[in-house]
Structures are given as structure tokens and as C-alpha cells.
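S.K.: structure of the sequence below:
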Amino acid sequence: MLPRMSDLLPGQDSIDLQDFLKLRGVVETGGEAKFRVQGGEVRVNGGVETRRRKKLRRGDVVEYAGQRLTVEG
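M.R.: From the prediction side, this is the model:
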């Protein structure tokens, strides 16, 4: 198994929710990310999040389609 790369780039302290979903491969396009987030299908730290540009930080937990993903830095 390959080591997991960081979700955040060096010097970066946050990532947009829609970019995180694309980076992790749970959606294929930005359009799909927008649709899923604005449709209330994504949870961040236990609450429904409808802002696709919500800034995620290291340790935040994103839930979508039965997957639970933690932002890694």
C-alpha cells in the first residue's frame, strides 16, 4: 500500500470542501461536488454542510456516500 499524501500543500492551512472531495476521488468533477454539497449530501464534523467553498482544516472529518474522511496535513 502506498503512503497517503497530505491533503494540504506545504504552507497551506486549509482546502475548499469541493476540492477535497475531488482530491480524495469521491466525486469526479467540480460540478458533481457542487451538486452534492449544495444538495445537503455532505457532512463536516457531524453537521450538514451546504457551502462548497467551506474551508477545511487538518483534522476535520467529512462524510459522504458512506465514507468518512479526515483532512490530513
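
S.K.: going by C-alpha atoms from here, please, whenever you check contacts or count neighbours.
M.R.: Noted.

S.K.: packing partners of the longest helix seen in the chain?
M.R.: When the chain is parsed with DSSP state H, its longest helix is helix 30-38. Under the contact definition 3 or more C-alpha pairs under 8 Å, 6 or more residues apart in numbering; DSSP states H and E, helix 30-38 sits against helix 17-23.

S.K.: want to put them side by side, so please do this one too:
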Amino acid sequence: MKEAIILETKYMTLAQLLKEIDIIASGGQAKGYLQENTVFVNGEIETRRGRKLYAGTMIEIPEIGTFFMKEKGKKDASD
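M.R.: So this is what the prediction gives:
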């Protein structure tokens, strides 16, 4: 699954994203999830739940999907 995540603010943390896409139920579960599962941010393994995700960032979660951060109101060639 490839999905665009629209940012309502300047950035979103990795914990907020995991909650937004229903992988975890609360932000407090992010640390445990990241210790037990591999998450890539822009092609590199990321373990920090507070990692800031800005427009243009790509997040890949194996077995779940790939997510692209988009600025609210911006369009690209795929829209």
C-alpha cells in the first residue's frame, strides 16, 4: 500500500504517524513498536519515536506499506 499523509502542521512525529495509520493505539506504544519492528525513514532505519517527518519524507514499514508526507493544499504530478 502506498499512501499520502497530509500534514495539518509543519511536521508530524513518527509516533503520531504510527497512531494516525492505526499501527498503535497511543503514542506511548511507539517506543515498544520501534524496538520490535523495522521502520525506514527516507531509506534509513529509524528508532526514534520523536523523529520529525516533514513534507517530502518517505516512511516505509515492511508488511504495512509506504507513506509519503505531503503539505496540506499542495499538489504534485500524481494528483
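
S.K.: what's the TM-score for these two chains?
M.R.: Overlay of the two chains. TM-score (TM-score structural alignment, normalised by the length of the first structure): 0.73; 67 aligned residues with a C-alpha RMSD of 2.1 Å.

S.K.: sorry, back to before: what's the mean distance for the longest helix of the first structure versus the second structure?
M.R.: Once fitted to the second structure, helix 30-38 of the first structure is off its aligned match by 2.5 Å on average (mean C-alpha distance after the TM-score superposition for the first structure).

S.K.: next secondary structure after that helix?
M.R.: strand 43-44 (DSSP states H and E).

S.K.: against the second structure, where does that following strand fall?
M.R.: With TM-score structural alignment applied, strand 43-44 of the first structure matches the range 40-41 in the second structure.

S.K.: quick check, central residue of the second structure?
M.R.: residue 17 (4.4 Å; C-alpha atoms, centre = their mean).

S.K.: dump the residue contacts of it.
M.R.: By C-alpha atoms under 8 Å, 6 or more residues apart in numbering, no residues touch residue 17 of the second structure.

S.K.: excluding its backbone neighbours, what's nearest residue 18 of the second structure?
M.R.: Nearest residue to residue 18 of the second structure in three dimensions, chain neighbours excluded: residue 24, at 5.9 Å (C-alpha to C-alpha, 6 or more residues apart in numbering).

S.K.: map the one you found across to the first structure for me.
M.R.: Aligned counterpart of residue 24 of the second structure in the first structure: residue 27 (TM-score structural alignment).

S.K.: unless I'm mixing things up, that match is touching residue 33, no?
M.R.: Yes - counting by C-alpha atoms under 8 Å, residue 27 of the first structure touches residue 33, with 6.0 Å between them.

S.K.: those two: who's more crowded?
M.R.: Neighbours were counted for residue 27 of the first structure and for residue 33 using other C-alpha atoms under 10 Å; residue 33 has more, 22 against 18.
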